[in-house]
Structure formats: C-alpha cells, structure tokens
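*Asks:* predicted structure and sequence below. I'll ask about it afterward.
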Amino acid sequence: MESVLQKIDDLEMKLSFQDISIEELNQEVIKLNALVARQQQQMLLMVNKLHSIEPSNMASSAEETPPPHY
C-alpha cells in the first residue's frame, strides 16, 4: 500500500513541478511577445523615416553625362 501512496506523492510532485515550469515558460513568452511588438514598432518607425527622406540632389550615374573622352 505504501508503494501506491509513494507513487501518488511522486506524481503530485511532478505535476507541481510541471505547473511551475509552465508558468515560468508562459512568463518568458509574454516578455518575448512584448519585445517583438516593440521591435515591430521600431521597424515601422524606421521604414517611415526612410520613406520620408528626400532624394539626393546629385544626379544618378545613369543621368550623368559621360566624360569628354567618350
């Protein structure tokens, strides 16, 4: 009879450990989701800034007139 009680105790301890592990993992997932959300927001800001930058006043290489020796 003691072996059955011991097995039940062992299972209860394992279940308790699993509950703790699941909660710790859940907290890490929450932190990572917040981090990803912040990074997405920062990326969006960077993309918007890049789109708002005015093009350079310099002509592109295709628009440049060739040097006189050509």
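*Replies:* Received the coordinates, thanks.
*Asks:* hey, let's count contacts and neighbours off CA atoms from now on
*Replies:* Noted.
*Asks:* tell me the SS of the residue sitting nearest the centre point of the chain?
*Replies:* Centrality entry for the chain: nearest residue to the mean C-alpha point is Val36, 3.6 Å, by CA atoms, centre = their mean. Secondary structure state of Val36, per DSSP: H, G, I helix; E, B strand; the rest coil, is helix.
*Asks:* quick one: it from Gln42, how far?
*Replies:* 10 Å (CA to CA, to the nearest Å).
*Asks:* got another, please set it beside the one above:
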Amino acid sequence: MVPNLMTDIEKLQVQVDELEMKQAFQEQTIDDLNEALTDQQFQFDKMQVQLKFLVGKVKGFQSSNMAEESEETPPPHY
C-alpha cells in the first residue's frame, strides 16, 4: 500500500505544480492587460483633449466674419 500512497502524493504534487504554473500565467496575463488598458486610457485622454481643441476651433469658425451661405453671391458661372 505504500507504493500506491506515493503515487497519490506524486499526483497531488503534479496537480499543485500545474495550478501554480496556471496561476503564474494568469498573473502575467492580468499584468499585461492592465498595462494595455493603462496605455489605452492615456491615449483616450489625449484624444479627448485634442477633440475639445478641435471643437473649439470649429465653433470659432462659425462665429467668424464668414458670411452665411445664403448671403454669398453666386459664382460668376451661374
């Protein structure tokens, strides 16, 4: 019965080793995903600032000295 007991202990050790490897892989995956998410958040924040800037520019064009389309004289070929 002792050899059978060793086999059970060895099986348990193999299972523990496999679980430890899976856990280490999952930790690395979580770290990689966290880094990717952090990078994306930084890019998103940067794009929001750029978008606000562009919206301000477009609003500035609307209130400029440009005439409305209805006030424009037609081009000479009409």
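*Replies:* The structure has been received and is ready for your questions. This structure is a prediction, so every number in the text was calculated from the model and none was measured.
*Asks:* circling back: what's the counterpart of the residue nearest to the centre of structure 1 in structure 2?
*Replies:* Matched to structure 2 by TM-score structural alignment, Val36 of structure 1 sits across from Phe44.
*Asks:* from Glu10 of structure 2, how far out is that match?
*Replies:* Applying CA to CA to Phe44 of structure 2 and Glu10 of structure 2 gives a distance of 50 Å.
*Asks:* what about the strands in structure 2?
*Replies:* With strands called from DSSP state E, structure 2 shows none.
*Asks:* show me where it has helices.
*Replies:* 2-62 (DSSP state H).
*Asks:* for Leu33 of structure 2, what are its contacts?
*Replies:* Not one residue lies near Leu33 of structure 2 by CA atoms under 8 Å, 6 or more residues apart in numbering.
*Asks:* gap between Lys11 of structure 2 and Met21 of structure 2?
*Replies:* 15 Å.
*Asks:* got it, and Val2 of structure 2?
*Replies:* 29 Å.
*Asks:* and if you look at Gln48 of structure 2?
*Replies:* 40 Å.
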